[in-house]
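Enquirer: coords please:
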Amino acid sequence: MKLPNYKTFLAVPILLLFISAGILITQYSQTGEWFQRSIELKGGTMITINTENRLDTANIERELREKFHPINVRETRSFGGYGTLIETSSEIDPEEILDELEAMGIETEDRSIETIGPSLGATFWSQAQLAIIIAFIFMGIIVFVIFRTFVPSVAVIMSAMSDMVITLALMQVFGIELSLAGLAALLMLIGYSVDTDIMLTSRLLRESEDKTLSDKIRRALKTGLTMTLTSIAALTALLLSAISPVLSQIAMVLIIGLTIDIMNTWLMNSVVLKWYCEKKGLI
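Expert: Below is the predicted model of the structure:
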């Protein structure tokens, strides 16, 4: 039986990249924003109510929406119990929401209120975008300095960029808002992505020539998958422990990103590098 040309594997990550771009474009056409942002990055008020027992967040959101808009209610868990997060506009008085909750029979004594103005949220957002741009610039410079060849360097950068785009698109699919914690996770994802890509590229371009190209890729695959799957296992444990909402979001975003990185590294970057080595006679 004739095996398929290895270059056809490129179709999978490229197709998923185009689908992800379509999701982000659709999000922008409908809302005017490429992705959902938390109140930390757009401004607003967050009310956190801690309880020993789980509250019916769907019913709370339905009741509050009759009097307040916009409103978003979600649940968090921790070792200490349950938390209910209520997000709304900074123009709405949080005391009015608390009064409504008490009228519904919900205790609100253990609560905290965080308000971020729209201008401060916009400042956080502009600084966050700048941080990601600077991270990509320095990452690109370091990659070009290390390998000093155009195709392998661009392959590493494109793989990291694809990880970011697809992860952001999947965050929209799963309803995960982009927050400061999510941005921290995306910056960490750049490091994870470049780490495995540099390892793969170094194995193929710099290891001794007594091994075949396929052997080098197999050895790199074994090392790379061990690194990534170990990280995913640790992050899954962190997510299931539900220590805090911040850590849970970081873990969730990184699990998505690292899963996508497996595909981009071994179905895109490795294919491009193998094609490059064959063209240059580095077999």
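
Enquirer: Every contact and neighbour count from this point should use C-alpha atoms.
Expert: OK.

Enquirer: Val253 is in contact with Leu186, correct?
Expert: Yes. In this structure, Leu186 sits in contact with Val253. The criterion is CA atoms under 8 Å, and the distance is 7.4 Å.

Enquirer: The two: who's more crowded?
Expert: Comparing Leu186 with Val253 by other CA atoms under 10 Å, the one with more neighbours is Val253, at 25 against 22.

Enquirer: And what about the more buried one, helix, strand or coil?
Expert: Using DSSP: H, G, I helix; E, B strand; the rest coil, the secondary structure recorded for Val253 is helix.

Enquirer: Please give the structure of this sequence too, so both can be compared:
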Amino acid sequence: MGVKDFYQKHYKKLFWIPILLIVLSLLFLGVKYASTGEIIKRDVSLKGGISANLITKEKINADELKIFLSSRLKTDVEVRTLVDFATREQSGLIIETSSLDSDGLKEALKEKINYSDEDFSIEEVGPSLGEAFFKQMITAMFIAFLLMIIVVFITFRTFAPSLAIVLAAFGDIVITLAILSMFGFELSITSIAGFLLVVGYSIDTDVLLTTRVLKRKGEGSVMDRVFGSFKTGITMVSTTLIALLVAYFVSTSIVLKSIFLIIIVALIVDLFTTWFMNTAILIRYCNKKGII
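Expert: Sure, this is the predicted structure:
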């Protein structure tokens, strides 16, 4: 039995896989919010605190420094290493803490690392400002998603296919958010770029699929058009994933890595929401409307 025959026989069962993932993701995020007060960890840019950059050639163990600073400052501390792109050697550190005691952080660091003031920079974000940034980020996501819904419904002018695209995009965001939250990903101001790209890119294959199935009725049967779209869509996603994976492992920028990671996870999730859920809804719609 080929892939096409298998899918044609079992697409109604496969439909429930992304539905189950969406439900489990919503449950996980709900439990996470009830227990911690947030659905995903936020860095200092969104909750307030200190972000310090330290340029040093010393080889520092980030985990040991994190434990030391946490005990000295009596608060949670995150330590990440900076790597030189050319030599791949450690070139500095980024230290983030919810504490606003910058003097205490400097004193603690000097006990472990020799550095000059020129090699050290610090940014402080107040809790109220961080919360304001977070609310603005949520608003931007909501507006982007709403505009996407409007464009989809105007383009196709049919309820079920348009709803299928919107549901797939919603699933991409919710499942991606749950996966990232599960593995301790920290949301930052720059992460909004990744999620905004997800909103746009997640509907690419859905629009391709819906357009070919509904508007190219002379190109074989519904299942033929579905698998024609599948070949094109898989090629698009595969090439994008390869490029993003290379960029993720080559890049030394934490900002770029976080954006790449969000899109990589969302693209993998989109394979399930598009080809298991959206496609099943389209096939049922075509059968109901007598579209051949």
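
Enquirer: And the TM-score between them?
Expert: Counting by TM-score structural alignment, normalised by the length of structure 1, the TM-score of this superposition works out to 0.93. Behind it: 282 aligned residues with a CA RMSD of 1.8 Å.

Enquirer: which residues in the stretch 1-150 of structure 1 form strands?
Expert: Along the stretch 1-150 of structure 1, the segments classed as strands by DSSP state E, counting those that start in this stretch run 44-51, 71-78, 81-88, 111-116.

Enquirer: Out of these, which gets nearest to Thr123 of structure 1?
Expert: Between Thr123 of structure 1 and the strands of the stretch 1-150 of structure 1, the shortest separation by CA to CA is 10.8 Å, and it involves strand 111-116.

Enquirer: That closest one maps to which residues in structure 2?
Expert: Residues 120-125 of structure 2 are where strand 111-116 of structure 1 aligns, taking TM-score structural alignment as the criterion.

Enquirer: Quick check: that stretch compared with structure 1, mean distance?
Expert: Here stretch 120-125 of structure 2, set against structure 1 after superposition, deviates by a mean of 1.6 Å using mean CA distance after the TM-score superposition for structure 1.

Enquirer: Just give me how far that stretch sits from the chain centre.
Expert: 27 Å (CA atoms, centre = their mean, to the nearest Å).

Enquirer: Now check structure 2 for the residue matching Thr88 of structure 1.
Expert: Counting by TM-score structural alignment, Thr88 of structure 1 lines up with Thr97 in structure 2.

Enquirer: cool, Lys211 of structure 1 as well?
Expert: Checking TM-score structural alignment: Lys211 of structure 1 goes with Gly220.

Enquirer: measure the counterpart of Leu15 of structure 1 in structure 2 to Thr211 of structure 2 for me?
Expert: Leu15 of structure 1 maps onto Leu20 in structure 2, with residues paired by TM-score structural alignment. Between Leu20 of structure 2 and Thr211 of structure 2 the distance, using CA to CA, to the nearest Å, works out to 26 Å.

Enquirer: Would you check how far apart Ile122 of structure 2 and Asn114 of structure 2 are?
Expert: Taking CA to CA as the criterion, Ile122 of structure 2 is separated from Asn114 of structure 2 by 17 Å.

Enquirer: same check, this time on Gly233 of structure 2
Expert: On the measure of CA to CA, Gly233 of structure 2 and Asn114 of structure 2 end up 53 Å apart.

Enquirer: re the thing from before, so if I had to pick from Ile122 and Asn114 of structure 2, which one is more boxed in?
Expert: For Ile122 of structure 2 and Asn114, the more surrounded residue by other CA under 10 Å is Ile122, and the numbers stand at 15 against 10.

Enquirer: what's the spacing between the more buried one and Asp43 of structure 2?
Expert: Noted for Ile122 of structure 2: a distance of 15 Å to Asp43 of structure 2, by CA to CA.

Enquirer: Leu267 of structure 1: what's it in contact with?
Expert: Shown in contact with Leu267 of structure 1 (CA atoms under 8 Å, 6 or more residues apart in numbering): Phe9, Leu10, Val12, Pro13.

Enquirer: Mark which of these are buried, thanks.
Expert: A residue is treated as buried here by neighbour count (16 or more other CA atoms under 10 Å); on that basis the buried members of the contacts of Leu267 of structure 1 are Phe9, Leu10, Pro13.

Enquirer: which residues in the stretch 1-150 of structure 2 form helices?
Expert: 3-14, 16-36, 44-47, 62-73, 102-112, 127-156 (DSSP state H, counting those that start in this stretch).

Enquirer: Mean distance between the shortest one and structure 1 after superposition?
Expert: Compared with structure 1 after fitting, helix 44-47 of structure 2 deviates on average by 1.3 Å (mean CA distance after the TM-score superposition for structure 1).

Enquirer: against structure 1, where does that helix fall?
Expert: By TM-score structural alignment, helix 44-47 of structure 2 lines up with residues 39-42 in structure 1.

Enquirer: Quick one: residues in contact with the matching stretch.
Expert: The contact list for stretch 39-42 of structure 1, computed with CA under 8 Å, 6+ apart, reads 45-46, 87, 116, 118, 120-125, 179-180.

Enquirer: Now tabulate the residues you listed in JSON lines and tack on neighbour count and distance to Met161 of structure 1.
Expert: Rendered in JSON lines, the data for these read as follows (neighbours: other CA atoms under 10 Å; distance: CA to CA, whole Å):
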{"residue": "Thr45", "neighbour count": "22", "distance to Met161 of structure 1": "32"}
{"residue": "Met46", "neighbour count": "24", "distance to Met161 of structure 1": "32"}
{"residue": "Glu87", "neighbour count": "23", "distance to Met161 of structure 1": "31"}
{"residue": "Ile116", "neighbour count": "18", "distance to Met161 of structure 1": "30"}
{"residue": "Pro118", "neighbour count": "17", "distance to Met161 of structure 1": "29"}
{"residue": "Leu120", "neighbour count": "15", "distance to Met161 of structure 1": "28"}
{"residue": "Gly121", "neighbour count": "19", "distance to Met161 of structure 1": "25"}
{"residue": "Ala122", "neighbour count": "17", "distance to Met161 of structure 1": "24"}
{"residue": "Thr123", "neighbour count": "15", "distance to Met161 of structure 1": "24"}
{"residue": "Phe124", "neighbour count": "18", "distance to Met161 of structure 1": "22"}
{"residue": "Trp125", "neighbour count": "20", "distance to Met161 of structure 1": "19"}
{"residue": "Ser179", "neighbour count": "22", "distance to Met161 of structure 1": "19"}
{"residue": "Leu180", "neighbour count": "20", "distance to Met161 of structure 1": "19"}
